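[1] Okay, predicted coordinates and the sequence, questions at the end:
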Amino acid sequence: MTHRFRRLRRTGALRALVSETRLSAADFIWPLFITDVPGADVEVPSMPGVRRLSVDGAVRAAEEAARLGIPAVCLFPYTDPALKTEACKEAWNPGNLTNRAIRAIKAAVPEVAVMTDVALDPYNANGHDGLVKDGVILNDETVEALVRMALAQAESGADILGPSDMMDGRIGAIRMALETAGHKDVAILSYAAKYASAFYGPFRDAVGASGALKGDKKTYQMDPANRAEALRLVGRDLDEGADMVMVKPGMPYLDICREVKDAFGAPTFAYQVSGEYAMLKGAIGNGWVKEEVILESLLAFRRAGCDGILTYFAPAAARMLAGG
């Protein structure tokens, strides 16, 4: 035989020479759940190994990220239920939990990029990402609220804004507001193709949204059956000023990741969401799969064209890659 593909698989050195895809800690954004509710800074039952953190705890996590070579963290607040209203005004309060955490992290670890979530669900008594009237999620009124929220986060020192709400026109409105207010260097990582997925359940536990949602999010998040729509949404968000785009969830949508990267060539990210984490963590904990499945799952994102991954496995994966 002239073509023996096993020749280049024979040793670790040969395999390393011809490996097509690389994975490193620099590819990760580490999502952090934060809280200032007394007693809420505990492990999330549906996400073993993931805790809600105080602001001080988030600072320590950012310091750990710096030591591990993880370039960015992303903040998601567990908000005091007493602050949740239908008007969502806490979302753009300069002194809210997220904005205080941004300032604390940037003061302590300025080299770590801080990404935020731009959506109203952590502050909404209805549990929705947008304002609600008579059971309808309002688009344009929500966009106005999101702009106020984004500006408050930018003024607090956020490096990357992550609009995850899926309202139409919000990227253009936020970009224009940032430019006008002098925040020209703040990047937008748009949740451009965010599907109405059943994989988000543990996340809603983590942020205290389980049971609060009235109805579902199918009128604004994408139908899991749709592929071409994702490309149209990504194209629109890039045209409106997004610097980076995201596909969410991750592993069930690797085909979308690849198509987005091939079609646009823009920085493309995916979110290995809470349900994906919980399934893998549960299987590892029960001895059904080996821990190395973590790196294999993350490598799949890179092979599919992703420039980076939001993953709760970020610190564990970084240690594994470093041989720790």
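    Great, that's in hand.

[2] When you work out contacts or count neighbours from here on, use the C-alpha atoms and nothing else.
    Fine.

[3] sec struct for Val114, please.
    Going by DSSP: H, G, I helix; E, B strand; the rest coil, the secondary structure assigned to Val114 is strand.

[4] can you tell me how far it sits from Lys106?
    Between Val114 and Lys106 the distance is 8 Å, computed by Cα to Cα, to the nearest Å.

[5] go on, Leu189?
    Distance of Leu189 to Lys106, given as Cα to Cα: 19 Å.

[6] Repeat that for Ala304.
    If you go by Cα to Cα, the gap between Ala304 and Lys106 works out to 32 Å.

[7] circling back: more neighbours: which of Leu189 and Lys106?
    Leu189 (26 against 19; other Cα atoms under 10 Å).

[8] Quick check, the more buried one in contact with Glu240.
    No - with contacts counted by Cα atoms under 8 Å, Leu189 stays clear of Glu240, the gap being 12.0 Å.

[9] Next up, a structure to set beside the first:
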Amino acid sequence: MFPIHRPRRLRTHSQLRRMVRETVLTTNDLIYPLFAVPGEGIAKEVKSMPGVYQLSVDKIVEEAKEVYDLGIPAIILFGIPADKDVDATGAWHDCGMIQKAATAVKSAVPDLIVIADTCLCEYTNHGHCGYLQVGDLSGRVLNDPTLELLKKTAVSQAKAGADIIAPSGMMDGFVQAIRSGLDEAGFQDIPILSYAAKYASAYYGPFRDAAESAPQFGDRRTYQMDPGNAREAIKEIELDVAEGADMLMVKPALAYMDIIWRVKEASNLPVAAYNVSGEYAMVKAAALNGWIDEQRVVMETLTSFKRAGADLILTYHAKDAARWLS
């Protein structure tokens, strides 16, 4: 006899499929990355990321208004300074690009959440995420001296109006250092979204074009995680939780959905997934060549991040996704 259970019964109508859908993507899940550069009236497209631009602060404000009108609740800011140095001055200076952009956006769109990427690689003249040992060309960052720079950067970003601090340098103890710095400066209510499990990934290539942050020598494998490690991600997130992280991030997302799942299972904090530049660029390239249906692939991919356990998704597809969702 044929089995009495016929799962296809619940797939016969679009409304019925909608009613029983287990995972639902909404605009509330989305965070849109923006890249701030010096100048005025600047909107320079990133060649490896069609549709993504380096923007002057006035253009950042225009984008922020559009993002808010689309119902996206938050942006994350990255800065590209005019000058770089060993002290990453542009990261923590009151006139840094993230500081200027955060202040301008909060003035123009006060209800939009502004997340500040708190890292140093865009601002150092060697492209690494902190202080290096003099003469060391391996890219091994001096951990503890760099914590002081990160603390100073986070406080400066909070003073400029950032609603959330998102440290991404993968320094040991960076959450505790930043938490203590924020608290001492009177920013006890500013949450930390930690890049808790950030892998040394080849998927970051186009981002380094956008943020002009490629290392001048060596690589970042001495501080970002090895792609083969999963248990280590749980160790990293447990340390960050103990140090005071309010939210956790897994980066990249597409090739690390097992990590998103593990982190979600191991923590009761909100989990963010960063749909990174290489993931975006692959979809865009295939779509421009007519090889895939961009809308369906993007929406399926973003939904899969939620299904894996992500509560928040940082994605360059955010504006398109918001339009498609509406």
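    Structure's in. What do you need? Small disclaimer: the values here were computed from a predicted structure and weren't measured.

[10] Okay, helices next: where are they in the stretch 51-200 of the second structure?
    Under the criterion DSSP state H, counting those that start in this stretch, helices of the stretch 51-200 of the second structure are mapped to 57-69, 89-92, 97-108, 143-160, 174-184.

[11] Which stretch of the first structure lines up against the second one?
    Helix 89-92 of the second structure corresponds to residues 89-92 of the first structure when matched by TM-score structural alignment.

[12] what comes up buried for the matching stretch?
    Within stretch 89-92 of the first structure, the residues that count as buried by 16 or more other Cα atoms under 10 Å are 89-92.

[13] Could you do stretch 107-126 of the second structure as well?
    109, 112-126.

[14] Then stretch 58-69 of the second structure?
    Result for stretch 58-69 of the second structure [16+ other Cα under 10 Å]: buried residues 58-61, 63-64, 67-68.

[15] residue in the first structure matching Leu193 of the second structure?
    Aligned counterpart of Leu193 of the second structure in the first structure: Leu189 (TM-score structural alignment).

[16] which residues touch the residue lying closest to its match once chain neighbours are set aside?
    Nearest residue to Leu189 of the first structure, sequence neighbours excluded (Cα to Cα, 6 or more residues apart in numbering): Met244, at 4.5 Å. By Cα atoms under 8 Å, 6 or more residues apart in numbering, Met244 of the first structure lies in contact with 187-190, 238, 266-269.

[17] and Met244 of the first structure, what pairs with it in the second structure?
    Met244 of the first structure maps onto Met247 in the second structure, by TM-score structural alignment.

[18] What of Ala62 of the first structure?
    In the second structure, Ala62 of the first structure lands on Ala64 (TM-score structural alignment).

[19] For that match, which residues are in contact?
    Counting by Cα under 8 Å, 6+ apart, Ala64 of the second structure has contacts 75, 105, 109, 112.

[20] Tabulate those (CSV), appending distance to Ala211 of the second structure.
    As requested, the contacts of Ala64 of the second structure are arranged in CSV below (distance: Cα to Cα, whole Å):
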residue, distance to Ala211 of the second structure
Ile75, 16
Val105, 19
Val109, 24
Leu112, 23
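
[21] Shared with the first structure, which of those?
    On the basis of both residues aligned by TM-score structural alignment, their matches' Cα atoms under 8 Å, what survives of the contacts of Ala64 of the second structure in the first structure is 75, 105, 109, 112.

[22] so which of those residues comes closest to Ala185 of the second structure?
    Nearest to Ala185 of the second structure among those: Val105, at 22.2 Å, using Cα to Cα.

[23] what sits against the closest residue to that closest one other than its chain neighbours?
    Counting by Cα to Cα, 6+ apart, the nearest residue to Val105 of the second structure once its immediate chain neighbours are dropped is Val61, at 5.4 Å. Residues in contact with Val61 of the second structure (Cα under 8 Å, 6+ apart) are 101, 104-105, 108.

[24] swap the cut-off to 10 Å and go again
    When contacts are counted by Cα atoms under 10 Å, 6 or more residues apart in numbering, Val61 of the second structure touches 55, 67, 101-109.

[25] Equivalent analysis for Thr146 of the second structure, please.
    87, 120, 129-132, 152, 169, 171-172, 174.

[26] now swap in Leu193 of the second structure and tell me
    By Cα under 10 Å, 6+ apart, the contact set of Leu193 of the second structure is 115-118, 164-168, 175, 240, 244-249, 270-272.

[27] now do Tyr195 of the first structure
    Applying Cα under 10 Å, 6+ apart, the residues contacting Tyr195 of the first structure are 166, 217-218, 220-226, 230, 247-249, 253.

[28] Quick check: closest non-adjacent residue to it.
    Spatial nearest neighbour of Tyr195 of the first structure, chain neighbours left out: Met222 (4.2 Å); criterion: Cα to Cα, 6+ apart.

[29] For burial, what's the neighbour tally of the one you found?
    Met222 of the first structure has 21 neighbours, counted by other Cα under 10 Å.

[30] Quick check: the aligned residue for it in the second structure?
    Matched to the second structure by TM-score structural alignment, Met222 of the first structure sits across from Met225.

[31] For Ser107 of the second structure, see how far away its match is.
    Separation of Met225 of the second structure from Ser107 of the second structure (Cα to Cα): 37 Å.
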